[in-house]
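**Student:** The following comprises the amino acid sequence and a computationally predicted model.
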Amino acid sequence: MAVCIYVPYKTLTLNQEMTMKKKVTFTQREPIGSSTYPRPNDEPNLDLINAKLKSSCLEKDRCSTIYVHIPFCNQICSFCGFNKFVKPKDQKEQYVVSLIEEMRMYANTTYVQSLDIQAVYLGGGTPNSLSSDQLQRILNFLTSNFPLSKECEITCESVPTNLDSVVMLKQYGCNRVSTGIQTFNKEVRKEHLKMRQEKEELIQSIEFIQSNFDNFNLDLIYNLPNQTDEVWFDDMETALKTKATHLTLYPLILLENTPFHSDFVKEGKYPIPNQTREIVFFNWSLDRLKKTDLNHCYTSRDWAKKGKHCRYICLNAENNQVLAFGAGAHGYLAGTTYRSHRILENYNSETLDKKRLPLERQCICTKYELMQRYMVMGLRLLKRDMRSFEEKFDINWKEIFYEKAKVMQNSGYIIINDDIIEFTKEGNIWANNVRTYFEEEKSSSVGYTDTVGIGSSGRDHYGSISRIKKD
């Protein structure tokens, strides 16, 4: 358990003053950063969780989001490390029944009904690998049984196939789509990503989305094998021509238990991704997008047109509660981080047979861990107003984190202006390292694939697998 000792930042000791003059230089770029914090490592205490759910939440904690995990894909992409499966139709149907039962358990509680849910995100996996009927039942239950705000943003992830099912969701409130393109290049898609669609098909799919949604995101990956400057430039220009309202740009990450990890690391088929080249791609993209109407860069990987920021991303970064459903989903509710069972059979058994919340791990957070969560999640935003820290914790953020923040400013990664923390251009490159720097040394951080790392010096969670160096 972490112990917090409050030392007023205006009466610092000599050692603390010396620390604040320190500089840190990051050398390994953290590609993702924690998707939740602190890591839920403990056995779940269902009695305690159920007791919390019987009372209303505090007024200041009402703002919330929902995440729904659909762990199915029609095919497994070579780079993907998410919790996902290729399963027959009957297993998908059983999962949908279990998922709705889990949602019902939460929806029937006083705590959840006291929330103000402002964004819903259906992710995966591939949500549109489900049938139209299955997706309809999920979203119909969500919109009918949870306290969604009038302006609730509802996003559904998709691949550029079976889009009819996504469009069908419009009548149930889906108003935003996020599509994984990764690259438009035929050779890279076929040889390395194991994706079948060619550029013309992808553009047609995007046009179909555009004709039905006025707010949609495209995912692209840079630093892929055989992705020359020309290939990446073409990817970017093609994406810009689609009139997408939002772009998410990821660096290639070699996650364990993926075909890419096997090809690059175990079998040595391709050179390990070069970080210097990755940063060149990143800087070029940043400069290019600044000249377009997609010039609102609000995280280190998200660019949006004015007013088209992903509300789900922003609300989670602002440390609001996340009600997460589905196998392997991570949530944050009533001061507790949690993860549901990842294995489908266990998840189904907990919800349908045992009729209980399918929690596999939890962490009942201390006040200090909640403060850390505020920093780790909040610094996903490139400009963070810290005044809400005092509203949540009854203490100024500088009393707790000014020392570390000052080190980051000395190092050229952030600028502190009263209660505003803003990343510099250099800090944008290393933004996830800055986030990791605020994690507790003895606490485990968690990325999208539950890869564990230590954050005391902002070092890479994925260092052993994404930045492998050969002698």
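**Tutor:** The structure has been received and is ready for your questions.
**Student:** switch to C-alpha atoms for all contacts and neighbour counts from now on
**Tutor:** Will do.
**Student:** my read: residue 382 touches residue 301, true?
**Tutor:** No: look at residue 382 against residue 301 with C-alpha atoms under 8 Å: they stay out of range, at 10.1 Å.
**Student:** helix or strand right after the longest helix along the chain?
**Tutor:** For the chain, the helix that runs over the most residues, judged by DSSP state H, is helix 89-107. Per DSSP states H and E, the first helix or strand lying C-terminal to helix 89-107 is helix 110-113.
**Student:** how about that following helix: buried residues?
**Tutor:** Buried residues in helix 110-113, defined by neighbour count with 16 or more other C-alpha atoms under 10 Å: 111-113.
**Student:** Heading C-terminal from it, find the next helix or strand.
**Tutor:** strand 116-124.
**Student:** Can you spell out which helices and strands pack onto that following strand?
**Tutor:** Judged by 3 or more C-alpha pairs under 8 Å, 6 or more residues apart in numbering; DSSP states H and E, strand 116-124 is in contact with strand 63-70, strand 148-158, helix 311-317.
**Student:** take the one below as the second:
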Amino acid sequence: METKVDGVITRNYLDTLSFWREYPERDVEFVRWYPCDVDYLSADQALSPPYAKTGSTATFYMHIPFCNNVCTSCPYNKFSTRSSLVERYVGALTEEINLYSQQAYLNDVELISGYLGGGTPTALSADQLERLLRQIRSRFPIKPGCSITVESTPVDINERKLKVLMEQGVDRISLGIQTFQDKMLRDLGRARTHTRERSIKTIEMLYREGMQNICIDLMIGIPGQTMDSWEEDLDILMSLPVNSFSVYLYLVLPASDTFFRLQSGQMPACPSSEEQDAMYWRMVDKVLSRGYLAVTNNDFGGPLTQAWLDLGVKTFPVGNDPAKPYKGLDLSSFYLTDHLTHSWSKCGDMLALGSGAYGYLNHHMFLNEPDVEKYVAMALEGKIPITMGAYTDKSERMARSLVLGLKLLRVKREDFKEAHGVDMYEVFREQIDWLVEKKLVQLTNEALEVTFPRGWFYIDNISKKFYTKPNYRLPQPSPSSTDILRWRKRMSTIAREAVA
């Protein structure tokens, strides 16, 4: 749905973020956490006995909410690095890592993958990055071959920072490029972060210095974007030494600088939703036909090389069209995707570090204190900064495996049974039969798979089909949505007490 503002077409932000739609209407809330029915939660509640270990391994996510340049329409929790808060935050992170290493629940847990996101982690100095990664490595056993990803912009990483990161085990860099079109970058407020030339030079530098795994982010829906400019972005992408990329939808935030510039006609309109859909499907056909592999419906790796095959990488067919022999990546066969499979489809433990970070430990999904100043104070006072979350019983854990696992396009039946002791069809027969009837998924002897292209289009509807009753029609958890949820719960309690 679109809204016209003084003749300028923009994607209606509130409509885009509407958090529940029933099929055949397409749900567009991006599902990435579960359960949604969360409330106040302390570290003592989450990490106290009885312990429910999901194994001897865990992943970690570290949030760095700082940027050297704050973009005009970025929706994420971030702050300028021009602040004394940065060094205090690094100190708080160091202490939080230390606090977790002292928890009995995490005794003998080996870290198998890690991810530093933000914000812009490389907005920190090389010394600060080294301190944080050294602290992780000194406090927890690290599995040989553990893959660690660090996000950056094209201007916030240089040879020295890269050397430090690689020495500390980082083997993948993810660059927020968004587009290779300089005019669009200026309109996005990214002129100070990079240009097409700078992006290309940074990618070439990373590869030249030995970084073999490079990912870039691109966006659909940028003001002034056309099919021709999008095709050019894809052509540039495929000409570079990049072996994975992600595609995201650009959103115009209400009251942002971009919103008002669109209102006043100071920048070209965003492409319509129909044009954005056309760009998306053109991208899918273009990259999959050239040997790239689908990881999710917005993440792609490749193209498939002999080096990957030598590592044991396996694939599965995407779609049933003989004229389009597209393939997806069997995530369980590739170490670079351990972070996704462990945390999403296998309900494995994930250590969350930093303000606003989400994690999963001891069968509790949790969120760290989102206010940076409060987070710093809690960590430096020796308190693990968990503030909200939810316990997941067996029914919620089984639901979680499919709610999140199907975002990865397929969940293997043997993986589900190994995690939960029962075949998924015995538990979710009604939901699976309904989805099969609508041609949104297919159930084989091996896996439950999202269909292509129909299921891809409705992937968040599919995910939400497995929400349990307490989570039905609830938004993805966040500080703001959780406040609304608490208010609703309080009103329900008051109403019940009044009737009683």
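**Tutor:** Structure received. Keep in mind it's a predicted model, so treat the numbers as computed, not measured.
**Student:** Just want the angle from the longest helix of structure 1 to strand 63-70.
**Tutor:** 160 degrees (axes from the mean of the first three to the mean of the last three C-alpha atoms, to 10 degrees).
**Student:** Buried residues, helix 89-107 of structure 1. List them.
**Tutor:** 92, 95-103, 106-107.
**Student:** Who are the packing partners of it?
**Tutor:** Helix 89-107 of structure 1 makes packing contacts with helix 132-145, strand 321-325, helix 344-348 when contacts are defined by 3+ C-alpha pairs under 8 Å, 6+ apart.
**Student:** hmm, who's touching it?
**Tutor:** 72, 112-113, 130, 134, 138, 141-142, 145-146, 325-326, 344, 347-348, 351-352, 356-358 (C-alpha atoms under 8 Å, 6 or more residues apart in numbering).
**Student:** With structure 2 overlaid, how far apart is that helix on average?
**Tutor:** For helix 89-107 of structure 1, the mean deviation from structure 2 after alignment is 0.8 Å (mean C-alpha distance after the TM-score superposition for structure 1).
**Student:** Between helix 132-145 and that helix, find me the angle.
**Tutor:** 0 degrees.
**Student:** tell me the helices in the stretch 201-350 of structure 2, going along the chain?
**Tutor:** With DSSP state H, counting those that start in this stretch as the criterion, the stretch 201-350 of structure 2 has helices at 227-239, 257-263, 273-288, 306-310, 338-340.
**Student:** Name the stretch among the ones you listed that sits most buried.
**Tutor:** helix 338-340 (a mean of 21; mean count of other C-alpha atoms under 10 Å).
**Student:** what do we get in structure 1 for residue 339 of structure 2?
**Tutor:** When structure 1 is aligned by TM-score structural alignment, residue 339 of structure 2 is paired with residue 312.
**Student:** how about its match, what does it touch?
**Tutor:** Going by C-alpha under 8 Å, 6+ apart, the list of residues near residue 312 of structure 1 reads 65, 118-121, 153.
**Student:** in those, which two residues are the furthest apart from each other?
**Tutor:** 118 and 121 (10.4 Å; C-alpha to C-alpha).
**Student:** which neighbours do the two share?
**Tutor:** Jointly contacting residue 118 of structure 1 and residue 121 under the rule C-alpha under 8 Å, 6+ apart are 65, 312.
**Student:** can you list the contacts of residue 312 of structure 1 in TSV and add neighbour count and distance to residue 219 of structure 1?
**Tutor:** Shown next, in TSV, are those (neighbours: other C-alpha atoms under 10 Å; distance: C-alpha to C-alpha, whole Å):
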residue	neighbour count	distance to residue 219 of structure 1
65	28	21
118	21	23
119	25	19
120	26	19
121	23	15
153	20	19
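**Student:** of all the residues you listed, which comes closest to residue 159 of structure 1?
**Tutor:** Ranking the contacts of residue 312 of structure 1 by separation from residue 159 of structure 1, with C-alpha to C-alpha as the measure, puts residue 121 on top at 15.1 Å.
**Student:** quick one: what's aligned to the closest one in structure 2?
**Tutor:** Aligned partner of residue 121 of structure 1 by TM-score structural alignment: residue 115.
**Student:** what's the answer for residue 221 of structure 1, then?
**Tutor:** Residue 221 of structure 1 maps onto residue 219 in structure 2, by TM-score structural alignment.
**Student:** any idea how far residue 225 of structure 2 is from its match?
**Tutor:** 10 Å (C-alpha to C-alpha, to the nearest Å).
**Student:** Between these two, which is the more surrounded one?
**Tutor:** residue 225 (22 against 19; other C-alpha atoms under 10 Å).
**Student:** Correct me if wrong: that one contacts residue 271.
**Tutor:** Yes: between residue 225 of structure 2 and residue 271 there is a contact under C-alpha under 8 Å: 6.4 Å.
**Student:** coming back round to it: closest to residue 190 of structure 1 out of the buried residues of helix 89-107 of structure 1?
**Tutor:** residue 92 (27.2 Å).
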